[in-house]
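Asks: One predicted model, sequence on top.
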Amino acid sequence: MAYLSGFGNEHQTEAVPGAVPSQQNSPQHVPLGLYAEQHSGTAFTEPRANNRRSWVYRIRPSAAHPAFQRIDDGLLRSAPLLDGVADPNRLRWDPLPRPARPVDFVDGLYTLGANGSTLDRTGIAIHLYWATAPMHDRYFSDSDGELLLVPQTGMLGLRTEFGLLAVEPGEMALIGRGVRFAVDVLDGAARGYICENYGRPFALPELGPIGANGLAHARHFRYPVAAYEDIERRVQVVQKFGGHLWAADYDHSPLDVVGWYGNHGVCKYDLRLLNVMGTVAYDHPDPSICTVLTSRSATPGQANVDFVAFPPRWVVAEHTFRPPHFHRNTMTEFMGLVTGVHDSKAEGFVPGGASLHNMWAAHGPDEATYTSATTAELDAQFLAGSLPFMFETRLPLTVTDFAHTAEHRQPDYDSSWSGLRRHFPRP
């Protein structure tokens, strides 16, 4: 499969030569009898550096469809959550159990928590997914936010308006707001995490004093080449809008884009390519130094949400407590684990699991990790075979009632710190 690369840049690709006009955006007669259509991921007048839009050239215009009707939301929820609680306690979950019956990607969505408001276009939702069946003659789009997918097990095949992407554990995929797509399960079953971003689109963070190199390189983001479906039969298109699911029956596939150019669409990134920054002297660096993508807010430096990843890396700092230190933050931290272990937890946090530390919740290493870290020889160490990640957001997350009371939630998470004893001498 061939890709075009370069995050946020203009791209052009066509499945049939000549599908994309060579001179004009929307000429009087589009080549090959196609329809020209613009997808605007940002307001028309946003600054050029922020503007997201793509021109697509398709067999039928998107306007050719019947009315959408409400359908069951299943276990999918949106902000503001009416059935949930903003809990100051530290929360942790085992992996989401596999569904008892076959489910596709849409039916397998499970909301853990959310903040902000879909209608006000602020905040995020965090979902888990199971997919044990392909989306056959069924398609999905999210008008409320863009979707950042982090597969934990099983490869996903994304069929989108902009082409095809295969996304495996260790990679992430970003699906722009309003983009229609279907998910195939290439390994028979797939499980993972989703950040639904209601706010400003994800972008690469500024590098500041880091300089020109480091973190995620724009050239490593992969965009698909154009590929279209010319299907004329009854299919279902599901749309998330205003926090609920709506559906309409089309008489054709909505993935009929023959060519496109622009910078609003879908892409993927291999998290193992992240050029991790760290200290070579002393002190454990803040997790912000591992930011892959950021959704900015109106407050400079305070993100609507940051996506932070911790791939295999060297740890070399001297005279330093190397695991994440004990801390309380104004930001809210959701942690997931694709593979391996987290360097601040000895046990209990397993691949496919999750933890949530809402704003100002005190957390840090458990007793076993603390003891090991304070007695270990500080030789250079390579943290291999591990891929934790974090969605860090400026607002507290409200947890859905069904996630709060779920059997796979660990009721004794607080006991992780119960063994931390006093060392300061008594008078």
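Replies: Happy to help now that I have it. All figures in this text were calculated on a predicted structure; none of them were measured in a lab. Numbers count the residues shown, from 1 in each chain.

Asks: C-alpha only now, for contacts and for neighbours.
Replies: OK.

Asks: May I see the buried residues of the helix or strand where A36 lies?
Replies: Using DSSP states H and E, A36 maps to strand 35-40. Residues of strand 35-40 classed as buried by neighbour count (16 or more other Cα atoms under 10 Å): Y35, A36, E37, Q38, H39, S40.

Asks: Second structure follows, compare the two:
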Amino acid sequence: MSEYKYLSGFGSHFSSEDERYPNSLPVGQNSPQVCPYKLYAEQLSGSAFTAPRTENVRTWLYRKLPSAVHLPFQPFKGAEYFRQNWDEQPPNPNQLRWKPFDLPPKDGKRVNFVEGLHTVCGAGDPRSRHGLAIHIYSCNSSMDNSAFYNSDGDFLIVPQQGVLDITTEFGRMSVAPNEICVIPQGIRFAVNVDSPSRGYILEVYDGHFVLPDLGPIGANGLANPRDFETPVAWFDDRDVKDFQVISKFQGRLFVAKQNHSVFDVVAWHGNYVPFKYDLSKFMVINSVSFDHCDPSIFTVLTCPSLRAGTAIADFVIFPPRWSVQEHTFRPPYYHRNCMSEFMGLILGKYEAKEDGFAAGGATLHSMMTPHGPDVKCFEGASNAKLVPERVAEGTQAFMFESSLSLAVTKWGEETCQKLDAAYYECWQALKNNFQITKN
């Protein structure tokens, strides 16, 4: 699973074939009258056929059987709290913080990745292809003889505890905490785990995740395209009775049975692929003079909206870095934002709130809801000697930021029983320090 092909740039073209079957990629055309090894040619499109060349994504798959060979879909009865009903709870503009979400008990019920999906918040409608949803997963069992795909949008998966061994139609990849992966719309995958595992998922309906423009930063900085990796082709050669294909369609789950694995792709080529990224490779850009830069300098991936410079969702990280600003309050400033900010913590302690915000938990600061450093952070930073300082060592916090106003599900606000009712107290001891001085 350690072997990958570099993703040298979004929009680039890639190809891979299982080394057991050399020359399985057709030469000169995508769908010859008879494919090598008598495979079936199948195109997976991630954009409209007529999308501009810079946005046009599709991949040709050469497989033992086409995806259409399955029995009719029926409603899937697992994943009770994986839903996109944004009207089940009244709006809540308060600052929200969740304690670490539960892991399945080690000796209890077996829960796989799909069964362990829980929706926390979101906005929009997958039927109109506009919006997003934020989920957590909590599982202790592998997806045996089953696969999942999302008809509604892309999944950006952020492991917090436990390694995910992910099998896709394109091959396999292992994704550990402090790494992420993206499974684009429609691509089928299965998740295997060897211990209780937990993490976060950002789902977008509008388009696909891309690298942000760098503007004045120039050619280098932030996430380097060469550090993104895609799987090398591998396929499952077993005959599998009652293999389950689980589909997310218009916000609900369905399941169909078939007598073969979906992971039967011997070769592929195209530019629509799953990929992973190691967050430790992010090149941090920061201030070396004064003031605290906006968090947009920490953007790894973005899903743009139709408004220039405004995202349906950004994936932002706050990695270890040096802080050297002069005459400056260095932690994040107090602010109210026209964006919604959902934060999670992969490991360590977040520098602006070292108490109460724990790994495996989350916060949501909704549109125009005020937030910022707690009392301890404010007082410490206001009196600190401003020398070069290493910030967030051993820590990785992240943010899902959106221009949409997010609604919290009943599971997120009530059923999970992880909402911290005392969160607001972290600001209550801030003092009025206003002083009038005479010249």
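Replies: Nice, I can see it. What you see is a predicted model, and the numbers here were worked out from it, not measured in a lab.

Asks: Tell me how the two chains score on TM-score.
Replies: Scored against TM-score structural alignment, normalised by the length of the first structure, the superposed chains reach a TM-score of 0.98; 425 aligned residues with a Cα RMSD of 1.2 Å.

Asks: before we move on, the earlier item: residues in the second structure matched by the following helix or strand past the strand holding A36 of the first structure, start to end?
Replies: Downstream of strand 35-40 of the first structure, the first helix or strand assigned by DSSP H and E is strand 53-58. Per the alignment by TM-score structural alignment, strand 53-58 of the first structure matches residues 58-63 in the second structure.

Asks: ditto for stretch 103-121 of the first structure
Replies: Residues 111-129 of the second structure are the counterpart of stretch 103-121 of the first structure, counting by TM-score structural alignment.

Asks: one step back: once aligned, what mean separation remains between the match of strand 53-58 of the first structure and the first structure?
Replies: Average distance between stretch 58-63 of the second structure and its aligned residues in the first structure, after superposition and using mean Cα distance after the TM-score superposition for the first structure, equals 0.5 Å.

Asks: List the contacts of that stretch.
Replies: Contacts of stretch 58-63 of the second structure from elsewhere in the structure, counted by Cα atoms under 8 Å, 6 or more residues apart in numbering, are 24-25, 30, 35, 39-47, 264-273.

Asks: Just confirm E414 of the second structure is within a helix.
Replies: Yes. With DSSP: H, G, I helix; E, B strand; the rest coil as the criterion, E414 of the second structure is part of a helix.

Asks: And for P388 of the second structure, the neighbour number?
Replies: By the measure other Cα atoms under 10 Å, the count of residues near P388 of the second structure is 12.

Asks: which residue packs closest to the alignment partner in the first structure of it, ignoring adjacent ones?
Replies: Matched by TM-score structural alignment, P388 of the second structure corresponds to A380 in the first structure. Closest residue to A380 of the first structure apart from its sequence neighbours, by Cα to Cα, 6 or more residues apart in numbering: V316 at 4.6 Å.

Asks: close enough to count as contact, that neighbour and V280?
Replies: Yes. V316 of the first structure lies in contact with V280 (Cα atoms under 8 Å); the separation is 5.9 Å.

Asks: circling back: from what I see, the match of P388 of the second structure and V315 are in contact.
Replies: Yes. Counting by Cα under 8 Å, V315 is a contact partner of A380 of the first structure at 6.0 Å.

Asks: can you pull the contacts of the residue mapped onto D414 of the first structure from the second structure?
Replies: D414 of the first structure maps onto Y424 in the second structure, with residues paired by TM-score structural alignment. Each residue near Y424 of the second structure by Cα under 8 Å, 6+ apart is listed here: Q95.

Asks: do the same with H220 of the first structure
Replies: Going by Cα under 8 Å, 6+ apart, H220 of the first structure touches S5, G6, F7, Y269, D270, L273.

Asks: switch to 10 Å and redo it
Replies: By Cα atoms under 10 Å, 6 or more residues apart in numbering, the contact list for H220 of the first structure reads L4, S5, G6, F7, K268, Y269, D270, L271, L273, L274.
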